[in-house]
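In: Sequence and computational prediction follow.
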Amino acid sequence: MSINVAVLASHNGSNLRALTAAARQPGSAYAVALVISNNSASGALAHAVEQGIAHAHLSGRTHPDPDALDQAMLALLREHDVALVVTAGYMRKIGPAVLAAYEGALVNVHPALLPRHGGPGMYGRHVHEAVLADGDLVSGASVHLLTDHYDEGRVLAQAEVPVLPDDTPDTLAARVLEVEHRLLPATVQQLALARDGDATERGSGA
């Protein structure tokens, strides 16, 4: 048994690639069943095509009305029986309908050790610049529950990365990304195992 996972990504989709690679391993408790991007030219959508994964471009171009976009995403998630939604480099805020339907089943990966360096505007290179500007000795990655407030959901897992004296935002970003590629699939696997176990207990009447 495995659960269906949807991945939302806006750009290259390197974390998506890590998730699909892990999903192919024996014993995986999840399958990447759907990829959604707000960028029609994203590497994430190209990867979905290569892997034969259902995919969609949903954005202000396809749905100028934010409510319609929210409902279209929710309909797709339900159509593909998605149990867990992962945002990985997704540059749009999730709409209220999807947030409500998937409360507790929406996770995001963030390139810092939350609660440090989170919140509006803290994404990508901006995060690593802030880490270096503050003189932090340690950075890393966090996987957390996604809510309607940026980066404020409960942290589920973290992994540390040392900040080196000669680091630049680019060198730090590269090392943090390597950690994300291990941390995110491991965390999704644990969440999938827990959800599958809960479903088995309910089915057995436990």
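Out: Alright, I've got the coordinates. Numbers count the residues shown, from 1 in each chain.

In: going forward, measure contacts and count neighbours with C-alpha atoms only.
Out: Fine.

In: Distance check, the residue nearest the centre of the chain against residue 143.
Out: Taking CA atoms, centre = their mean, the centroid of the chain lies closest to residue 87, which sits 2.7 Å from it. Remark: distance between residue 87 and residue 143 (CA to CA, to the nearest Å) = 10 Å.

In: what is in contact with the two at once?
Out: Common neighbours of residue 87 and residue 143, using CA atoms under 8 Å, 6 or more residues apart in numbering, are 107, 108, 109.

In: The second one against residue 88, yeah?
Out: Pointing back at residue 108 there. Yes - judged on CA atoms under 8 Å, residue 108 makes contact with residue 88 at a distance of 6.0 Å.

In: neighbours around residue 136, how many?
Out: Residues near residue 136, counting by other CA atoms under 10 Å, number 12.

In: In what element of secondary structure is residue 69 found?
Out: Here residue 69 sits within helix 66-79, counting by DSSP states H and E.

In: which helices and strands does that helix pack with?
Out: Judged by 3 or more CA pairs under 8 Å, 6 or more residues apart in numbering; DSSP states H and E, helix 66-79 is in contact with helix 96-101.

In: In the helix it packs on, which residues are buried?
Out: Buried residues in helix 96-101, counted by 16 or more other CA atoms under 10 Å: 96, 97, 98, 99.

In: How far off centre is it?
Out: Its chain's C-alpha centre and that of helix 96-101 lie 16 Å apart, by CA atoms, centre = their mean, to the nearest Å.

In: Kindly report the same for stretch 33-51.
Out: Relative to the centre of its chain, stretch 33-51 is centred 14 Å away, using CA atoms, centre = their mean.

In: so where do the strands sit in this protein?
Out: For the chain, the strands defined by DSSP state E occupy 3-8, 30-37, 54-57, 82-87, 106-110, 138-145, 155-162.

In: Longest helix of the protein, counting residues only.
Out: When the chain is scanned for its longest helix (criterion: DSSP state H), the result is helix 169-204.

In: In addition, the following structure is provided for comparison:
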Amino acid sequence: MKKIIVFASGSGTNAENIIKYFSNIEIAKVVSVFTNNASAKVIDRAKNHQIPVEIFSKNELLERNILQKIQKIDPDLIVLAGFLLKFPENIIEQYPNKIINIHPALLPKYGGKGMYGMHIHRAIVNNKEKETGISIHYVNENYDEGGIIFQQNVLLTEEDTPETVAEKIHELEQKHFPEIIHRLLDANS
């Protein structure tokens, strides 16, 4: 059975969706959730599924102890699901092409530092974009610049608000993120 570690900073809806998806499939299992936010809802979501949670500070992430904890688990894939800190190069170097992220826009548009969540959805509406979507990509040393694995678009209307864009993106994330993780793990069997 392959092992997945999920990193998340917030509510954890994507993390929980991945946990549920793989609880019904024998190929892999989420074995741990790591978070930099001691009050994140992802903690309760993980614990409700009996998934161990590792809470750490930004400094701990940059030091070697998080890398050492990851190495003890020896994951097949590290999934960033709403993780808001820049991922450290020392971990990226140890796990080339084994760290993926989901981004709530069609990269390279609306990527980079500070581009997450409602910041992106507001910018998309303000710029009167005709479509947006999600991008699942490998993580490298730069925000949102790793190789793209998968993208899915959704059309927008003039009536869309940042909140309705967020709902459309959430639907895409819930449907496609676990499936793409599954496909990646199958390809590396």
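Out: Okay, I see it. None of these values were measured; they are calculated from a predicted model.

In: can you redo the buried residues of helix 96-101 of structure 1 as JSON lines with distance to residue 171 of structure 1?
Out: Output for those, formatted as JSON lines (distance: CA to CA, whole Å):
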{"residue": "96", "distance to residue 171 of structure 1": "36"}
{"residue": "97", "distance to residue 171 of structure 1": "38"}
{"residue": "98", "distance to residue 171 of structure 1": "35"}
{"residue": "99", "distance to residue 171 of structure 1": "34"}
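
In: ok, of those, which one's closest to residue 40 of structure 1?
Out: Closest approach to residue 40 of structure 1 among the buried residues of helix 96-101 of structure 1 (CA to CA): residue 98, at 20.8 Å.

In: The spatially closest residue to the closest one that is not a sequence neighbour: neighbouring residues, count only.
Out: Closest residue in space to residue 98 of structure 1, ignoring its immediate chain neighbours: residue 74 at 5.5 Å, by CA to CA, 6 or more residues apart in numbering. Around residue 74 of structure 1 sit 19 other residues, with neighbours defined as other CA under 10 Å.

In: which residue in structure 1 lines up with residue 188 of structure 2?
Out: Aligned by TM-score structural alignment, residue 188 of structure 2 pairs with residue 195 of structure 1.

In: what's around that match, how many residues?
Out: 18.

In: Against residue 88 of structure 1, how distant is it?
Out: In terms of CA to CA, residue 195 of structure 1 sits 20 Å off from residue 88 of structure 1.

In: same question, residue 126 of structure 1
Out: Separation of residue 126 of structure 1 from residue 88 of structure 1 (CA to CA) stands at 16 Å.

In: between those two, who's got more neighbours?
Out: Each of residue 126 of structure 1 and residue 88 has its neighbours counted (other CA under 10 Å); residue 88 has more, 22 against 12.

In: Next, the contact list for the residue in structure 2 that the more buried one lines up against, please.
Out: Residue pairing (TM-score structural alignment): residue 88 of structure 1 is matched to residue 81 of structure 2. Shown in contact with residue 81 of structure 2 (CA under 8 Å, 6+ apart): 6, 7, 8, 12, 14, 15, 101, 102.

In: What separation is there between the corresponding residue of structure 2 for residue 97 of structure 1 and residue 62 of structure 2?
Out: Matched to structure 2 by TM-score structural alignment, residue 97 of structure 1 sits across from residue 90. Applying CA to CA, the value for residue 90 of structure 2 to residue 62 of structure 2 is 8 Å.

In: Likewise for residue 1 of structure 2?
Out: Distance from residue 1 of structure 2 to residue 62 of structure 2, counting by CA to CA: 29 Å.

In: What's the local residue count around residue 144 of structure 2?
Out: Residues near residue 144 of structure 2, counting by other CA under 10 Å, number 25.

In: Tell me the counterpart of it in structure 1.
Out: Checking TM-score structural alignment: residue 144 of structure 2 goes with residue 151.

In: Let me see the contact set for that match.
Out: Going by CA under 8 Å, 6+ apart, residue 151 of structure 1 touches 110, 114, 115, 118, 119, 144.

In: Next up, the contacts around the fifth one.
Out: Residue 119 of structure 1 makes contacts with 149, 150, 151, 152, as judged by CA under 8 Å, 6+ apart.

In: Mind checking which of the residues you listed are buried?
Out: The neighbour-count test (16+ other CA under 10 Å) marks residue 151 as buried among the contacts of residue 119 of structure 1.

In: Nearest to residue 23 of structure 1 among the contacts of residue 119 of structure 1?
Out: residue 151 (25.7 Å).

In: how close does that closest one get to residue 193 of structure 1?
Out: The gap separating residue 151 of structure 1 from residue 193 of structure 1 is 24 Å, by CA to CA.
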